[in-house]
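Chemist: Structure for this input, please:
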Amino acid sequence: MNDPWGISGPDFVVLYIALLGVVLLVRLIVSGVMAGRAMRADDGRPVPPPTVYQLAFLAGGPDRAVDAAVAALVDRGQLRVNSYKQVSQAGARPSEPLEQAVYDVAQLKTTATIRAYVRRSAVMKALETGLDQQGLLVSAAAKRQSRTIGLVLQLAVLAFGLVRLVNGISLGRPVGVLVFLVLIAAVLAIVAAVRRSKTGARQPSAAGHRVLGQARSAASGPVPAGMLAGGVLLGGAAAAVALGGWSMYPDEELSAALTPPASFGGGGSSGGSSCSSGSSCSSSSSCSSGSSCGSSCGGGGCGG
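Modeler: Sure, this is the predicted structure:
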């Protein structure tokens, strides 16, 4: 037999395409299995009462935690919002770590810009670590393990194709189609490597969903504002934003001013209106009613 490895070019192409498909399928299966394991079975053990910012992280990730801190500071008058939707310092520096990080950044910055700074901060990392240690977040190690397995499989298929390609070129065989398939395998390997390098947003585990559900149930029940339910202060603007986002902020005008644009991540777009008596407004002094702060195989040898 003159065919390399006893496999003709066309047969190898079919085999290689099948391998590419099988690896993609295996990656999906492994990812699903690992995701289920990463959720961590909820054994129902009690966890320490979560803070409002831990609840915000569980409900919407780092950005929601930042939003809740902004809401708390605006509500207490320690931050104010001007007519250009920029947040600036207005009162004493808070003592809570996340609130301090937000306060220090808030120097004529939009909510989107504050998010971008604080989500990378040490205090946000500490908040995430605390939730992780309590088993309230999906295991990052399990997700990384599944992506590592996918990357190894993808690199193995790429190496298999490259060896066949080099062998075919050394024997003077036409390898055009195989070159194309190897390029596809290389792109898939690069994508797998990039996915492995990115941690992505942390999601609540089964226990995290339980804690979050309990807090939402308590917040929607007959609990007076400011009362403790399940160890969480349910009253106030911070809790409303933590569990429901800016749409739940009690002041509609401030909610519109503090909500980042849906299509743009950061930047300070100016509003077209101004407050009735100056350039700033807070929860205690809102704007007037009319404004808002607001690929052909030929000759039987295409596979080398």
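Chemist: From now on I want contacts and neighbour counts done on CA atoms only, so please keep to that.
Modeler: Noted.
Chemist: Can you report how many residues neighbour the residue lying closest to Ala72 once chain neighbours are set aside?
Modeler: Nearest residue to Ala72 in three dimensions, chain neighbours excluded: Ala238, at 4.8 Å (CA to CA, 6 or more residues apart in numbering). Using other CA atoms under 10 Å, Ala238 is surrounded by 29 other residues.
Chemist: Next secondary structure element downstream of the host helix or strand of Ala238?
Modeler: Assigned by DSSP states H and E, Ala238 belongs to helix 237-244. Sequence-wise, the next helix or strand downstream of helix 237-244 (DSSP H and E) is helix 252-258.
Chemist: for comparison, sequence B:
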Amino acid sequence: MNMLAPLVTLVIAASSLLLVARTVHVVRATPRPKRRKATAYELWEIAFLAGGPARVADAAIAGMHQDGRLAVGGPGVVSVRQAVAYDPVETAVLDSLARTPDGALDTLRRHVMRAPAVQAVGDRLAKRGLMRNPRAGRPWRRYAAWQSGICAAGFVLVLLFTLTGAITGANGETPFVVQVLPAALLGIVTGAVCRKVLSRRVTRAGVSAVRTFRTAHKADLVSDATQSAALLVALGSTALLVDDVLRDHLTEVQHSMAGAGASAAPYSGSSSTTSTGSSNASCGWNVPDDSSDTAWCGSSCGGSGSGSGCGSSSCGGGSSCGGGSSCGSSGSSCSSSSSSCGGGGCGGS
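Modeler: Just a heads-up that it's a prediction; the model follows:
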């Protein structure tokens, strides 16, 4: 046992050093964006940063419902009143509705979230350094998870063997379990911290962009009928909607999709003023390791708002921070934030 403990310590220390070095490399490899004014950001970009594809879908549906182009009635059925779209995201809403014969709001929402036009918003944000591509650092996220797991399991086994007498030390020698305790703690903590850092999708610049945009439109966040429903949802949540029917339907869909994706993984969004939540309970800024190479949103999201999916259970949007992994469309990103998106924290880089 005299040489085994130092050997274990050396291996774990080397592994932790490698993991930290690669984590720093991934973070520094993210493009550094230029400082921009609030007017330089599109509404859909801010919605994506604040709540991922789900937030974009909710904002687009709310905006088109407000001006009469869409109608939403019970039980959560959407219909077209005017087939007019003013940008690619709204076109995606109409195209998705055309592929939803029964007009079900939950189905429409998933289709919109997975639409190339919506996913492309995340791609643009990643190229500008406001988000981090989900593929970046994926092998090291797995490595970090394995390191934490192996160190924890190994220490528990050594402890059990020590307690049962299977491992004994010489007289006067420090017990083996005590000798490897510092190394085990180092491996567990380093793995957990690095995995958390590598799972963040929204960079500090992205958080700052949401804060700047929200400050510039602070007066517009007053919940009254004169304000843009799309803006209210993008910067806040569907809870701010004045239309009771639409608000209730969207909230119900968010919760149902969050429940369906509860077993999947989480999206760290940009908001820090409220909890990260179930709104993206199936689409996380925190990227599951099995996420698709071509998509940002996935099968699970952390957050506290509405849940949902870029697939059957992923990428929810709503009122919180979260993210996930696999969507079936062109690559992009998923994030979620809480009902107020100006804070500084859910997804710093």
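Chemist: Send over the TM-score of the superposed chains.
Modeler: After superposition, the two chains reach a TM-score (TM-score structural alignment, normalised by the length of structure 1) of 0.54; 209 aligned residues with a CA RMSD of 4.2 Å.
Chemist: that older thread, which residue of structure 2 is paired with the residue nearest to Ala72 of structure 1 in the alignment?
Modeler: Alignment note (TM-score structural alignment): Ala238 of structure 1 maps to Ala230 of structure 2.
Chemist: ok, now Asp63 of structure 1?
Modeler: Using TM-score structural alignment, the partner of Asp63 of structure 1 in structure 2 is Ala54.
Chemist: Now do the match of Ala238 of structure 1 against His217 of structure 2, distance only.
Modeler: Ala230 of structure 2 sits 13 Å away from His217 of structure 2, going by CA to CA, to the nearest Å.
Chemist: Kindly report the same for Arg114 of structure 2.
Modeler: 28 Å.
Chemist: Look at those two and report which has more neighbours.
Modeler: Counted by other CA under 10 Å, Arg114 of structure 2 and His217 do not tie: Arg114 has more neighbours, with 31 against 15.
Chemist: And that one, what's its match in structure 1?
Modeler: Checking TM-score structural alignment: Arg114 of structure 2 goes with Arg120.
Chemist: again, but for Glu90 of structure 2
Modeler: Under the alignment (TM-score structural alignment), Glu90 of structure 2 pairs with Glu99 in structure 1.
Chemist: next one: Phe213 of structure 2
Modeler: In structure 1, Phe213 of structure 2 lands on Ala215 (TM-score structural alignment).
Chemist: so after the helix or strand harbouring its match, what's the next helix or strand?
Modeler: Assessed by DSSP H and E, Ala215 of structure 1 sits inside helix 206-220. Moving toward the C-terminus from helix 206-220 of structure 1, the next helix or strand (DSSP H and E) is strand 228-229.
Chemist: the strands in the stretch 1-150 of structure 1, which residues?
Modeler: Secondary structure of the stretch 1-150 of structure 1 (DSSP state E, counting those that start in this stretch): strands located at 79-82, 87-89, 107-109.
Chemist: Looking at those strands, spot the one closest to Ser31 of structure 1.
Modeler: Ser31 of structure 1 lies closest to strand 107-109 among the strands of the stretch 1-150 of structure 1, at 39.3 Å (CA to CA).
Chemist: ok, back up a step: the match of Glu90 of structure 2: what's its closest spatial neighbour, skipping adjacent residues?
Modeler: In space, Glu99 of structure 1 is closest to Ala69, 5.4 Å off (CA to CA, 6+ apart).
Chemist: residue contacts, the residue nearest to Ala72 of structure 1?
Modeler: Val52, Ala68, Ala69, Val70, Ala71, Ala72 (CA atoms under 8 Å, 6 or more residues apart in numbering).
Chemist: So which of these is the closest to Phe264 of structure 1?
Modeler: Nearest to Phe264 of structure 1 among those is Val70, at 19.0 Å by CA to CA.
Chemist: Spit out the contact partners of the closest one.
Modeler: Leu79, Glu99, Val102, Thr111, Ala238.
Chemist: ok, now with 7 Å
Modeler: The contact partners of Val70 of structure 1, by CA atoms under 7 Å, 6 or more residues apart in numbering, come to Val102.
Chemist: do you know how far it is from Leu162 of structure 1?
Modeler: If you go by CA to CA, the gap between Val70 of structure 1 and Leu162 of structure 1 works out to 54 Å.
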